[in-house]
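In: sequence? don't have it. structure:
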């Protein structure tokens, strides 16, 4: 199938699934995966293959960078100990547990360990797409774990591939050096990329150039880390976390709006294309193995999937008891989660792109490659299909407390900023020479905003918060009516398209400002 036809097919499936999934009440990634499986039955589509280099070089840097850029470091620091245990020791335990099942069913240790390394890490893109209903703290912990554990899995994969390819033996010191190089080297490269990226971004005032430079950061970090045989994944994650701290002070409001719009569109499209291509690749994996071995391989898929869930749950329980035994401080007690939350974390441990990328990266001539790809693809499908459908029910069963932390923090920060602005208004007006009536008008507007967020709910009368939503809804309706009038003026030849575009840009900015409050009114 030629590249253009492939692009149109995959793009159509991504758009179609995004439209249909809410109407079918299915997770979007799950429908994308199923559509990929279905079109994989079409003979021309069977020629489409997902090269591992495309996942590692094109998909992962972009997807992981945006996830890291949006990761709150405060929450990461709070649960850092648990995150590091899950992203290192759990990966090792899952690798050897999975490999043990393969060996018990007749596989050799080397292909079994390669399969284990491929299936050990959770996938950040799958977690982000399928686990959005989780409370804020839980989703941050899962996403951060998924960002880091890829590095551990790739180190294990590198060692096993080295053993399989050259029959070499790694000493304990050599293994330690590979781990240090992967994490330490990747971390240093990521810090340098973040530092240099920040220095460049602060000097670029043009929004287009600013965002063009930002796009280069994850790919440059990945490339530089791979050149010294460090972890490109870790470099991208560290660079994203660094820029998440320095980014708010670089760029302009326009560049930040462009950034968010571009990255949301790009990562949503890439993520959807990845799930579609995984489904198509499953057909290729099915055809690459002998018919007689399929029943055993299907059984292995199910056994490994169950083992991954059990290992994850048992590991979480073991580490929890160990931490509680060692650390009984009040601060640690405040961090504790319920056992039901650990069940949710177990079910939310999806496998995805990185697992398939590692399996596809196995050298073509290596014995057992087809079986590794088949089982890895089968387990990825099982995690997304079974766990994706099961997760909403498990979240309801867990009975999480209502998660109002983010909204409460937003209200507090908004109130603090408004009060500070009101206090600073006289001095700022005097500094820039603004007339008194302009200053008084702005002070009154800011006080009205403060009154609206300070309103407390009542049972019979409209609260100030309700008035804020009504105000936003009415203002948004007026913006829409104004836009209709401007378009009508253009259609009648009264104004040019240039004037229309300038006015529409201003109206769109007003609409974006008003839309969240208006939407909240109708929820």
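Out: In hand now; what should we look at? This one's a predicted model, so the numbers in the text were calculated from it and none came from an experiment.

In: from here on, contacts and neighbour counts on C-alpha atoms
Out: Noted.

In: Who are the contact partners of residue 357?
Out: 51-53, 55-56, 118 (C-alpha atoms under 8 Å, 6 or more residues apart in numbering).

In: so what's residue 346 up against?
Out: Residue 346 makes contact with 309, 312-313, according to C-alpha under 8 Å, 6+ apart.

In: gap between residue 411 and residue 405?
Out: Relative to residue 405, residue 411 is positioned 10 Å away (C-alpha to C-alpha, to the nearest Å).

In: let's bring in a second one:
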């Protein structure tokens, strides 16, 4: 297979696995792992080392660097908030303890020599942002435990790689004539240079972007090139120090308050999804059948000991006597998936140790892949149930965020709350939220697009956004800004007032989807003033959707809730589901309700 076909196959499998995982509500990382194994060692369709040759390792290295940089871009210090203490402990205390315990498990359970175990134990500090991100997206954790796992994964990635470098250099002292002073000097220079390069690159990007030295259309290309240069420059001085440089660079930019930071982050987030899926499939497909067949009871025992002993003990010691609640400690303790970085770095150091005369280091790649596969499969299916058991999910049922305090949103919110769906109404004007407060609805006084809302609200509890203020331009801004985060298919707004003048008309590509009958703010408010109300009806075999339309010819369906509790907002061209047990939410004239009640009396 030629390299072009190999790249196309990997891309199709990666994106296809992510899409299928979304459709089936399964962990994407699990399907990517299975896809890589099937096309690689199982059926032999793709052998990346043959198809891509010497390009494979550089491709993986660059992809990992970009993934870590994008991860650093998400680490805004304000988002750390009350999780700061836990993150510091997991990195500063948990790093060395995890290194020691992992190395001990590898030696006493896995049977590796201390030389190989110490190097691989350092790498095992890494918990894998490439795996954590899709798991958090699927599990919908509350903000603080999600921040703990995300920050630990991204910060510990370069720490684990550098720990492996340190252990490897110490092994070289034992095996060669190198002195301790030379090793310490090389490591210190590499870490210092990587830190300085990361800070300098981050500062340079922030300064040039904020000063207007780089045109808008060139910002993303300049950013990518800067990441590659920073990574290559430091990595050539000390292997794996480039990971530290790009992570620091990303964190610096994330905290520089650049106006275009959100757009850059979203673009690279899309690129990272492609890179994560591609690299994961490449590494899985690159496993040989011999490696898979060499896994035995000792391999399984090592993975089990890491999951049930090394990881929990590390986390519980690190977070002891901290302000982190016990439920969050247990969740973090039993959630330590490993991913692309572990496999890539372990394979690299395994080869170097073998060249240095440590023969049992050849088993490192096998153990690394077994650990990744075991933790991915386990945590992929266990994280969400465990979080639900500990009460750490944002919500069992995704709710609705209503932007704009008015009678229409309040009445809609009251019905959603009555149906046990999470609902929140946001408005910058406190007086607009008076009826919502009196109705006992959750409210947020402030701009939903503000940085304060981003850090104070747990938006993971909400899956649907409906912009329903009296300002069409603001509704459009809300829908456009929140669409990348919630998904454009989940963002709606009341229809905009049409204008004959092109001067006042907003581009149709902006904004959210229409809902209900596609009416404007003033049209729905006029209905509320005329005595309309929100009502829900459960469809059955005796009372079908057709019966509902015959009974309520003027009714306007707004949403339906399937038998499994899934809320679906309806638009002008969307037909409600005609299935038994479906709950239909609609706007109806109140006089219709009264006439029916009088007839029954």
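Out: Yep, it's here. It should be emphasised that the depicted structure is a prediction, and the values quoted were computed from it without experimental measurement.

In: returning to what we had before: take the contacts of residue 357 of the first structure and lay them out in JSON lines including neighbour count.
Out: JSON lines is the format used below for these (neighbours: other C-alpha atoms under 10 Å):
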{"residue": "51", "neighbour count": "13"}
{"residue": "52", "neighbour count": "19"}
{"residue": "53", "neighbour count": "14"}
{"residue": "55", "neighbour count": "20"}
{"residue": "56", "neighbour count": "19"}
{"residue": "118", "neighbour count": "32"}
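
In: mind listing which of the residues you listed are in helices?
Out: Judged by DSSP state H, helices contain the following of the contacts of residue 357 of the first structure: 52-53, 118.

In: Would you reformat these as JSON lines and include distance to residue 37 of the first structure?
Out: Shown next, in JSON lines, are these (distance: C-alpha to C-alpha, whole Å):
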{"residue": "52", "distance to residue 37 of the first structure": "19"}
{"residue": "53", "distance to residue 37 of the first structure": "22"}
{"residue": "118", "distance to residue 37 of the first structure": "21"}
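
In: Pick out the residue nearest the middle of the second structure.
Out: Nearest to the geometric centre of the second structure sits residue 133, at 3.3 Å (C-alpha atoms, centre = their mean).

In: ranges for the helices of the stretch 51-200 of the first structure?
Out: For the stretch 51-200 of the first structure, the helices defined by DSSP state H, counting those that start in this stretch cover 52-53, 60-69, 73-78, 80-87, 89-104, 109-119, 124-130, 136-166, 172-180, 186-201.

In: Show me which positions of the longest one end up buried.
Out: It refers to helix 136-166 of the first structure. Residues 137-157, 159-161, 164 are the ones in helix 136-166 of the first structure that count as buried (16 or more other C-alpha atoms under 10 Å).

In: who wins for proximity to residue 468 of the first structure among the helices of the stretch 51-200 of the first structure?
Out: In terms of C-alpha to C-alpha, the element of the helices of the stretch 51-200 of the first structure nearest to residue 468 of the first structure is helix 136-166, at 25.5 Å.

In: re the thing from before, please convert the helices of the stretch 51-200 of the first structure to a markdown table, extending it with distance to residue 28 of the first structure.
Out: Shown next, in a markdown table, are these (distance: least, C-alpha to C-alpha, whole Å):
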| stretch | distance to residue 28 of the first structure |
| --- | --- |
| helix 52-53 | 23 |
| helix 60-69 | 17 |
| helix 73-78 | 27 |
| helix 80-87 | 26 |
| helix 89-104 | 27 |
| helix 109-119 | 22 |
| helix 124-130 | 8 |
| helix 136-166 | 18 |
| helix 172-180 | 36 |
| helix 186-201 | 32 |
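
In: So which of those helices is nearest residue 380 of the first structure?
Out: Comparison of the helices of the stretch 51-200 of the first structure against residue 380 of the first structure by C-alpha to C-alpha identifies helix 109-119 as nearest, at 8.1 Å.

In: Provide the aligned range in the second structure for stretch 380-393 of the first structure.
Out: Under TM-score structural alignment, the match for stretch 380-393 of the first structure in the second structure covers residues 372-385.

In: How about residues contacting the matching stretch?
Out: 26-27, 29-30, 33, 131, 135, 138-141, 303, 307, 331, 335-339, 342-343, 393.

In: Residue 411 and residue 405 of the first structure: who's more crowded?
Out: Of the pair residue 411 of the first structure and residue 405, residue 411 is the one with more neighbours under other C-alpha atoms under 10 Å, namely 15 against 12.
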